[in-house]
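Asks: take this sequence and fold it.
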Amino acid sequence: MSQERWGQLLDHKRLYGSRHAFEDAATGRTQFDADFGRLTFSSAFRRLQDKTQVFPLAKSDYTRTRLTHTLEVANVGRGLGKAFGKHLRERGELPDHLSPEDLGTVVSVACLAHDIGNPPFGHSGEAAIQEWAVRHVGELKPHMTEAEFQDIARFEGNAQSFRIMARLWDRERAGGGRLTFTSYGALLKYPQGSGHTVDRSDCARKKFNYTQADAALAETVRAELGLTQYEPGRFARHPLVYLMEAADDISYRVVDLEDAHDARLVSKERLCQLLEPLLPANLRARGVAELHRMDVSALRAQAIGELTRAVMVVVRGHLDELREGTYKQALIDGVADTEPQIYAAFEALGAEAKAKVYVDERVLQVEYAGFKVIGGLLDELMGALPPGLGEGGKLSRSGEKLFKLFPKKYLSVRPELHGTFHDLKPEEAVLKLTPYERVLAITDYVSGMTDSYALELHQILTGVRVP
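Replies: Okay, here's the model as predicted:
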């Protein structure tokens, strides 16, 4: 029965696509390999190279961008997925047509996609969109439902990632990138909409993972994978989500301090002190003075390896709960019960980053500028797609000019709208969209920008710089 259940959870059928053989007989390429290829060749993935991880618009080539962070997370996720698949095989639960490497691939796909919806300037970009929505509540809320308004007022990069992957990637057809259902399932970290209650004691309910516009797509994924529905629009996590989440937690917690060391915010001695409890016993025995002679990258690699091992201990102890999505903690938090000394050291890394890194003047200055840039762009673009424009209404003269500059592909918020805007007057085109869809078109555009492009466009639209 368990093998049959895993067969459903690891379904290689595609969203709005037909079912093909899992593995190509001539090349050995699997459907999960195809997902990996589709994602790495996508423009949304490429744009991560100019999006902030911690240090915005960093001049050093050493400092991680959102792209390098994502690649590192995918590498850790691949290792976790392979170890997970090996454990299933040892228990006789891995479907016969799958290998541990296949699970490594599909977890790495989810890792590659996990930050693809993040706006410019890191998590402050999310906060900037949220703040903008609250500031314009009087212009937005009367024209949409409460749940639709919450999609904007609680703008969530995770939900935007799912939106890109399942809708915006290819606007001409339903299903967007049409990845396998398993890849989508492994991406839905918070499987509920913005209208559902947040519960921070449950790892699956801390945020939301799809907008009202994409609720039907999320339900299609849920039904195909057989994920338990708790109430309409809220359902259980897919088991591979836990691995993607762990890969992200481990990676950013360790490497943010590595970047901080390069930025001279954390000394080598202090970094060695922090990483020492996370190292294998043979390295811990050397002491901090000896560790100081080792390269930082070697220490980082060893720490990530130990955290990965500790997470797999939690996995083996809670496999049934993970399979059904009922485990309430992130896997890294489960380490607090199995190896409390490692968890305490992991938490110490986060405390150090909060005290020394995230409050650095360079970070705060550019994050504040990001608020101004993103908020300013949204202010300007709302003139081109005003939510309150009704039948017989007219755009302002500046709004009409801006509408002509607005990339028309972003107006295709539904497949049936693709290619319908070119011969329409601006007001006619705007009225093709509901007020909610107009705001989604704007946030789709702005959240997809790179840091540099957002900064440049803001300067042009506000008259600071003429192209």
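Asks: alpha carbons only for contacts and neighbour counts from here, please
Replies: Will do.
Asks: flag every buried residue along stretch 266-279.
Replies: For stretch 266-279, a neighbour-count test (16 or more other Cα atoms under 10 Å) marks 266, 268, 271-279 as buried.
Asks: other residues contacting stretch 283-299?
Replies: Taking contacts as Cα atoms under 8 Å, 6 or more residues apart in numbering, the residues outside stretch 283-299 that touch it are 258, 268-269, 272-273, 275-277, 279.
Asks: mind redoing it with 7 Å?
Replies: Contacts to stretch 283-299, defined as Cα atoms under 7 Å, 6 or more residues apart in numbering, come from residues 268-269, 272-273, 276-277.
Asks: if we can go back for a sec, now the buried residues of stretch 266-279 in TSV, with secondary structure?
Replies: Written out in TSV, the entries for the buried residues of stretch 266-279 read as follows (DSSP: H, G, I helix; E, B strand; the rest coil):
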residue	secondary structure
Val266	coil
Lys268	helix
Leu271	helix
Cys272	helix
Gln273	helix
Leu274	helix
Leu275	helix
Glu276	helix
Pro277	helix
Leu278	helix
Leu279	coil
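Asks: please provide the structure for the following sequence as well, for comparison with the first:
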Amino acid sequence: MDWKKLLNGARRKDIHGTEDQKIGTATANGRIEIERDYDRILFATPTRRLADKTQVFPLDINDSVRTRLTHSHEVANLARGIGVRLSFELKEEIFGGNVNDIVVEREVPALLAAIGLVHDLGNPPFGHQGEVAIQNWFKENKKMVFGDSPEDYIQDFLRFDGNSQTFRLVTKLQILNDDFGLNLTYATLASMLKYPHSSISKSDAKIWKKHGFFLSEKSIVDDVWDKVGLKEGVRHPMTYIMEACDDIAYSVLDAEDIVKKGLASFYDLVNFLESKVTEVKDNDNNDKVKIISELIDNIKTKNEEFKKAKLSPAELNDMSMQMFRVYAIASLVNSVVNTFKNRVNEFISLDCKHKDLVSISDGGLLCKSLKEFDYSWGYKHKSVLKLELEGHNYINSLMDMLWVGIHGRLKNEHKSNTPFGKYAYQKISENYRRVFENPENKMQIIYREAQLLTDAISGMTDSYLITLHDELRALYHNVDS
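Replies: Below you'll find the model as predicted:
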């Protein structure tokens, strides 16, 4: 790989747009192009909607518990920090002497911050259960929606994924007056592709558990890969860093949220980690066990210091967890930076087949252990399970009702032109409807209908989805289904 191409600051509109669409850099105001990407994402409406989307726990009256927005800002912050270390402290080791024409000290931190902020933008309401609910609706209504369509053509929906929706959102749906979305740089578009293959790719299915783009955006992805020197099945090196920051953020910070919500205590977490140290004795994991042991020693020392201050039990728990967060993140970030530095030649190879960065780092066992704690003490809690069930039911029911407004509309058929169908259709975002109705959209009508439905659901916040569901349900009971 060539870092100059990987950090390509050109935009698709500048290459493929008309002369009227090419706006140049008149509004750059001293910013380089990749820095402008972060700003475009930050000020985009879908980013603000993340404040009303569940991360793990139901939206809480305790506003210190994280939403999708706070999670995204935390991932962006961790990613930017690693980018600063890579481009300042480790510039020669990472980038060598082949970066004279690019300012890595500005471009790399900005790029990592941008893809950290955008990485969950396409996720539907109600956490990952929202993805499952969408998948299940299409599986249950497969014959009604797709008829005898080829299996490959409908995998985007049977295996619907928020990562692919994110790429679609920034390249197609968040539009002003053209078809270029937020018109992000090639570098940002390439590095935000967490899973570098489509829903029908067979060659990389064993490596990547999900897909990164829909068939409707394949031509854009091909253009992006061409401009940055990548290909199907090969990640941008910075993608590994962003994914590692996502792993660090949710493994550490979900544990903090679990304790803040009173589902476990600081001592429960310490005991859990100590059991992992006892459990893993083989020599191959000495370094990985050492990181956990050092973390335990540090946070227990701080806990003893806080006890001397005569804090209340709640304050002691809270202060101890804050120090856990500080030490845990520092340990994991250092292990990720060191691993990327030591194996950079593997990550910039077109033959790189690493699944992720964290698992091959010394922090891999700590991150895995924290995820196990989060699952056992948090994700299986009744409040989370209730949210998942409610979200699943709300999404499936609303998809039933919106389908009445979507199906057959382009052919003036079915119930889409009934009073209820017309009203339901108008409740869908105007941007999404414009893309759906665009005569230049070359996807088959049946695909476009299914995609408008997923666009609509994914773009909603938790509370708006519930409100719209209840509004339409009150009108839907008189409609012959």
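Asks: quick one on the thing from earlier: what is the nearest of the contacts of stretch 283-299 of the first structure to Leu405 of the first structure?
Replies: For the contacts of stretch 283-299 of the first structure, the minimum distance to Leu405 of the first structure (Cα to Cα) is 49.6 Å, reached by Lys268.
Asks: now which residue in the second structure aligns to that closest one?
Replies: In the second structure, the residue matched to Lys268 of the first structure (TM-score structural alignment) is Phe266.
Asks: how much space between the residue located most distally from the centre of the first structure and Glu428 of the first structure?
Replies: The C-alpha centroid of the first structure is most remote from Gly392, which lies 40.1 Å away (Cα atoms, centre = their mean). Between Gly392 of the first structure and Glu428 of the first structure the computed distance is 9 Å (Cα to Cα, to the nearest Å).
Asks: and for Phe32 of the first structure?
Replies: 42 Å.
Asks: these two: who's more crowded?
Replies: A count of neighbours by other Cα atoms under 10 Å puts Phe32 above the other of Phe32 of the first structure and Glu428, at 26 against 15.
Asks: which position in the second structure pairs with the more buried one?
Replies: Checking with TM-score structural alignment, Phe32 of the first structure has Ile34 as its match.
Asks: just checking, that match touches Leu111?
Replies: Yes: between Ile34 of the second structure and Leu111 there is a contact under Cα atoms under 7 Å: 6.0 Å.
Asks: assign a three-state SS to the residue farthest from the centre of the first structure, would you?
Replies: Three states are possible here, and by three-state DSSP the one that applies to Gly392 of the first structure is coil.
Asks: so what's it up against?
Replies: For Gly392 of the first structure, no residue meets the contact criterion (Cα under 7 Å, 6+ apart).
Asks: what separates the aligned residue in the second structure for Gln302 of the first structure from Leu366 of the second structure, distance-wise?
Replies: Per TM-score structural alignment, the equivalent position to Gln302 of the first structure in the second structure is Tyr327. Relative to Leu366 of the second structure, Tyr327 of the second structure is positioned 12 Å away (Cα to Cα).
Asks: show me which of these two is the more surrounded one.
Replies: Per other Cα under 10 Å, whichever of Tyr327 of the second structure and Leu366 has more neighbours is Leu366, with 29 against 17.
Asks: dump the residue contacts of the more buried one.
Replies: Contacts were defined as Cα under 7 Å, 6+ apart; by that measure Leu366 of the second structure touches Ile292.
Asks: apply 8 Å and report the result again.
Replies: 288-289, 291-292, 332.
Asks: name the element it belongs to?
Replies: Secondary structure here is read from DSSP states H and E; on that basis Leu366 of the second structure sits in helix 364-374.
Asks: where in the first structure does that helix fall?
Replies: Residues 343-353 of the first structure are where helix 364-374 of the second structure aligns, with TM-score structural alignment as the criterion.
Asks: that stretch against the second structure, how far on average?
Replies: Superposing on the second structure places stretch 343-353 of the first structure at an average distance of 1.5 Å from its equivalents, by mean Cα distance after the TM-score superposition for the first structure.
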